[in-house]
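In: how would this look folded up:
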Amino acid sequence: MSFLFFTAVGLLAATLGSLVGLGGGIIIVPALIYLGPYFIGKEVSVATAVGTSLAVLIFTAFSSTWSFHKQRKVDFRSGWLYFLTCGPGAMLGSFLTQFVDATTFQLAFGIFMLIMALLLIFKGYLKPVNVRWAIQRTYTDDHGAVHTYGYGALPALAIGLVVGIISGLFGVGGGSLFVPAMMLLFRYPPHVATATSMFVIFLSSIMGTVTHVALGEVDVWMVLGLAPSALVGGWIGARIASSLSSGKLLWVLRITFFLVAVRMIWEGLG
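Out: The predicted model follows:
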């Protein structure tokens, strides 16, 4: 039963996470906390769920990044810039997890998921800001269309820091913030934003996991159970993202995020 549970959770989280650049932790953490007692026979603490999720994200993000790299969609130059602050931010967020009690975490995570659900609902109606940033880049898609986007070093570093802290604190990839910010502030093409986000998630997850391991907050056996299907899911999500519209799947994510957010906020307030 536990094998099937880990396989299903790892595959679902990685596929959906890779498809929209989320990373999948936003599914793994609630699954371990709420379903762990039923399927693996023990309760999973908040800190362990977060640390284990972040460790699994290494495999998800690596698989997804490799697939996107072969499709030439990853902007490594800007990705390394985001990582300068995202990596240390992930370590700081991971360190702060030990000071957050279960009730506070559930409330904070629920609010975070609710914000993510609202972002996914309204991002189609939001228009990119019309700013010509100092650093300009171009991307030619599979249809030959040329997309121009740009970014500023300081805003990029600030976004990286915020995303890194949230990533380490909640055990999520942070792509749910990265992707909208890259598209709305810097006008990244959607596929480039998703692919570059997964690259940064891969690097920052490693640094955040190191901190969680040092604090004894990573369950190695759960990581080994989740990692194989996460590798497969990361590859599947990247392939789907390159060929299919994710509109219907986004609605599944919106509804899922909203329901889980309400549940966690209810538990936190209770």
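In: switch to C-alpha atoms for all contacts and neighbour counts from now on
Out: Will do.
In: pretty sure residue 139 is in a strand, no?
Out: Yes: according to DSSP: H, G, I helix; E, B strand; the rest coil, residue 139 belongs to a strand.
In: give the burial count for it, as a bare number.
Out: Using other C-alpha atoms under 10 Å, residue 139 has 17 other residues around it.
In: hang on, isn't it packed against residue 150?
Out: No: the pair residue 139 / residue 150 is not scored as a contact, 10.8 Å apart, by C-alpha atoms under 8 Å.
In: distance of the most centrally placed residue in the chain from residue 152?
Out: The centre of the chain sits closest to residue 173, judged by C-alpha atoms, centre = their mean, with a distance of 2.6 Å. The gap separating residue 173 from residue 152 is 22 Å, by C-alpha to C-alpha, to the nearest Å.
In: now do residue 107
Out: Taking C-alpha to C-alpha, one finds residue 107 at 34 Å from residue 152.
In: more neighbours, the two?
Out: The neighbour comparison of residue 107 against residue 152 (other C-alpha under 10 Å) goes to residue 107, with 21 against 15.
In: wait, the more buried one touches residue 265, no?
Out: Yes: counting by C-alpha under 8 Å, residue 107 does reach residue 265; the two are 4.6 Å apart.
In: do a quick rundown of the helices in this protein.
Out: 2-20, 25-39, 46-70, 76-96, 102-122, 153-170, 175-186, 190-214, 220-243, 247-269 (DSSP state H).
In: between these, which gets nearest to residue 128?
Out: Comparing these against residue 128 with C-alpha to C-alpha, the closest turns out to be helix 175-186 (4.0 Å).
In: one step back: I figured the residue nearest to the centre of the chain hits residue 23, correct?
Out: Yes: judged on C-alpha under 8 Å, residue 173 makes contact with residue 23 at a distance of 4.5 Å.
In: want to put them side by side, so please do this one too:
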Amino acid sequence: MDYSIFISPCLGLFVGLLMGLTGAGGGILSVPLLVFILHLPVAEAAPISLSAIALSAGVGALLGLRNKILRYKAAAFMAMFGLILSPIGLWASQRIPNAPLLILFSCTLFYVSIRLYRQAYKEIHGIPDFEGKPPPPCLLDSSRGKLAWNIPCARALMFSGGLAGLLSGLLGVGGGFVIVPALKRYTDLPINSIVATSLGVLAIIAGGGTLFSAMSGNLDLVIAAPFALGALLGLLIGRGFGKNLSGPRLQQIFSVLTFVVAISLILKGVNSL
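Out: Sure, this is the predicted structure:
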């Protein structure tokens, strides 16, 4: 008997809880969980992960739009380039052997875990990000309440959105670990607007990747549907507890967990060579 239909919503629930408690970056553990517990190759786990990210990020983006903190023009601009490169990543993931993909994914997790830990450390000790750097190219025009667009701003957002889309298709990650730091570095938006805008980008890119995978026959709906619904339920539960439990200390714990998963993935990838 195939128990994956019962296991996948539980995995999704766990991923959703992580997303609700730690932010959209919690979804980056979707693929490792599917690889280790359901024994899926990265190429099969990636579209399933994208379906959960698309659904969960879409709900978060709609809430941000309702609260008028989502910069929808910036989100649409970044997502446009992400959608162009996401199918290329999906195409490549179907042709690259599983072992190199595992190693590449583990390197991504190492990067994310170290960045999250440093970010939490800075927050705990009150160290500002990008201290001494020049003003960002994308500045908020307070008189209009909109971003003032220029060529350096467009170039920075275009590159960030494209990179997020490529990694999204290749590894099944949402790309929030690219989008959020980019918006922090290249804009002066408040953090709540950055998170909402990032969710908008992720919802479009992951949604496009999910649709492309379904059309090409690479999405296992039997696993993807309960996984995505479980992730959405977990996200809503996590957001309910997030005010009391979330914070930089929890981010540090999550970063350590991500680092351990990265070690496990690279060992699995090396053993598969």
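In: please state their TM-score.
Out: In this superposition the chains share a TM-score of 0.84, using TM-score structural alignment, normalised by the length of the first structure; 258 aligned residues with a C-alpha RMSD of 2.8 Å.
In: ok, back up a step: for the helices of the first structure, which one sits closest to residue 131 of the first structure?
Out: Per C-alpha to C-alpha, nearest to residue 131 of the first structure of those: helix 175-186, 7.9 Å.
In: which other residues reach the closest one?
Out: Applying C-alpha atoms under 8 Å, 6 or more residues apart in numbering, the contact partners of helix 175-186 of the first structure are 20-23, 116, 119, 123, 126-129, 131, 133, 149-151, 159-160, 163, 188-190, 193-194, 197-198, 201.
In: of those, grab the buried ones for PyMOL.
Out: With 16 or more other C-alpha atoms under 10 Å as the criterion, this PyMOL line picks the buried residues out of the contacts of helix 175-186 of the first structure:
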select buried, resi 20+21+22+23+116+119+128+149+150+151+159+160+163+188+189+190+193+194+197+198+201
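In: I'd like to know how many residues surround residue 146 of the first structure.
Out: 11.
In: skipping adjacent residues, who's closest to it in space?
Out: Among residues not flanking residue 146 of the first structure along the chain, residue 140 sits closest, at 4.4 Å (C-alpha to C-alpha, 6 or more residues apart in numbering).
In: against residue 257 of the first structure, how distant is the one you found?
Out: Taking C-alpha to C-alpha, one finds residue 140 of the first structure at 33 Å from residue 257 of the first structure.
In: neighbour-wise, which of those two wins?
Out: Neighbour tally, residue 140 of the first structure and residue 257, criterion other C-alpha under 10 Å: the higher count belongs to residue 257, 23 against 13.
In: hmm, that one is touching residue 118, no?
Out: No: using C-alpha under 8 Å, residue 257 of the first structure makes no contact with residue 118, being 9.2 Å away.
In: any common contacting residues for the two?
Out: What both residue 257 of the first structure and residue 118 touch, as defined by C-alpha under 8 Å, 6+ apart, is an empty set.
In: to which residue of the first structure is residue 54 of the second structure aligned?
Out: Mapped onto the first structure by TM-score structural alignment, residue 54 of the second structure lines up with residue 58.
In: got a list of what that match touches?
Out: So residue 58 of the first structure contacts 201-203, 205-206 (C-alpha under 8 Å, 6+ apart).
In: try it again with 6 Å
Out: 202, 205 (C-alpha atoms under 6 Å, 6 or more residues apart in numbering).
In: matching residues in the second structure for stretch 223-235 of the first structure?
Out: The aligned range for stretch 223-235 of the first structure is 224-236, by TM-score structural alignment.
In: what does stretch 165-174 of the first structure give?
Out: Against the second structure, stretch 165-174 of the first structure falls on residues 166-175 (TM-score structural alignment).
In: what does that stretch rub up against?
Out: 28, 46-47, 49-50, 85-86, 89-90, 93, 164, 202.
In: now those residues as a markdown table including distance to residue 107 of the second structure?
Out: Formatted as a markdown table, these follow (distance: C-alpha to C-alpha, whole Å):
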| residue | distance to residue 107 of the second structure |
| --- | --- |
| 28 | 12 |
| 46 | 16 |
| 47 | 20 |
| 49 | 18 |
| 50 | 19 |
| 85 | 20 |
| 86 | 19 |
| 89 | 17 |
| 90 | 18 |
| 93 | 16 |
| 164 | 15 |
| 202 | 21 |
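In: any idea how far the residue nearest to residue 250 of the second structure when sequence neighbours are not counted is from residue 214 of the second structure?
Out: Among residues not flanking residue 250 of the second structure along the chain, residue 22 sits closest, at 7.2 Å (C-alpha to C-alpha, 6+ apart). Using C-alpha to C-alpha, residue 22 of the second structure is found at 29 Å from residue 214 of the second structure.
In: got it, and residue 32 of the second structure?
Out: In this view, residue 32 of the second structure and residue 214 of the second structure are 21 Å apart by C-alpha to C-alpha.
In: repeat for residue 119 of the second structure
Out: Relative to residue 214 of the second structure, residue 119 of the second structure is positioned 36 Å away (C-alpha to C-alpha).
In: need the winner for burial among the helices of the first structure.
Out: helix 46-70 (a mean of 27; mean count of other C-alpha atoms under 10 Å).
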